[in-house]
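Trainee: Sequence plus the predicted model coming up.
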Amino acid sequence: MTDEKIEAIQAVVDRVSSYQDGATEGTVAAELRDGFAEAGVDVPAGDVTKLADAIESEHGAVSAAEVLDG
C-alpha cells in the first residue's frame, strides 16, 4: 500500500473515529465507506470491517497502518 493511500485512509479513520465513538459497527463501517468514496480511495470490504472493529474497540486513536498490516 502506498504512503499516499495509507495517509488518505488514516484521514478518513481519524474523522470517523472522532465523531462515531459509541456508534454501532454498521454505522462506523458505513461512514468509513462514505469517507473513502469521497476521498477517492478504494478500500476492500474486509479492510473496512477491520478498521470499523478497531474504531469500536479502541475508542480513541486508531492507526490504519497497524490495523491493515497486522
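Mentor: Cool, got the structure. Given the structure is predicted, the values throughout are model-derived calculations rather than measurements. Numbering: from 1, shown residues only.
Trainee: Could you use CA atoms for every contact and neighbour count after this?
Mentor: Noted.
Trainee: okay, now residue 48: neighbour count?
Mentor: Look at residue 48: counted by other Cα atoms under 10 Å, it has 21 neighbours.
Trainee: Settle this for me: it is touching residue 33, isn't it.
Mentor: Yes - between residue 48 and residue 33 there is a contact under Cα atoms under 8 Å: 7.1 Å.
Trainee: Which positions in stretch 61-70 come out as buried?
Mentor: 62-64 (16 or more other Cα atoms under 10 Å).
Trainee: What lies in contact with it?
Mentor: With contact meaning Cα atoms under 8 Å, 6 or more residues apart in numbering, stretch 61-70 is reached by 6, 9-10, 13-14, 17, 47, 50-51, 54-55.
Trainee: ok, second structure coming up, stack it against the first:
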Amino acid sequence: MSDDALTTDQLDAVQAVVDRVSAYQESAPESTVETALLEGLEQAQVGLDSHQVRLLAEAIEADDGPADAAVVLGG
C-alpha cells in the first residue's frame, strides 16, 4: 500500500460523502457537486486532491447508477 492510498475507513467516509452528494445534487452543475464534495470531505476529515474530487464529481454526474468511490479512485 502506498503512502497516499486511502484506508478502508477513509474510503468508507468518502463513499458516504459521495452517496450524500449524489442524493441531493442530481441535477446540479458539476462545480456545485465538486463544492459539495469538498465540504463533505472536509467534514469527514479526508483529503483528496483536485483530480480525485473531479473524478468523483464526474462519476456522480454521469448518471450511470450510484457512484462507487473505490472504483472511481482505484481503491
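Mentor: Everything's here; your move. Everything numeric in this text was worked out from a predicted model, so none of it was measured.
Trainee: Tell me the residues of the second structure aligned with stretch 28-41 of the first structure.
Mentor: Counting by TM-score structural alignment, stretch 28-41 of the first structure lines up with residues 33-46 of the second structure.
Trainee: So which bits of that stretch are buried?
Mentor: For stretch 33-46 of the second structure, by 16+ other Cα under 10 Å, it's 33-34, 36-38, 40-41.
Trainee: Which of these fall in strands?
Mentor: Secondary structure of those is defined by DSSP state E; no position falls in strands.
Trainee: Give me the mean deviation of the top helix by length along the first structure from the second structure.
Mentor: If you go by DSSP state H, the first structure has its longest helix at helix 3-19. Aligned to the second structure and superposed, helix 3-19 of the first structure gives a mean residue distance of 0.3 Å (mean Cα distance after the TM-score superposition for the first structure).
Trainee: What span of the second structure is that helix aligned with?
Mentor: Using TM-score structural alignment, helix 3-19 of the first structure pairs with 8-24 in the second structure.
Trainee: Alright, that wraps it up for me.
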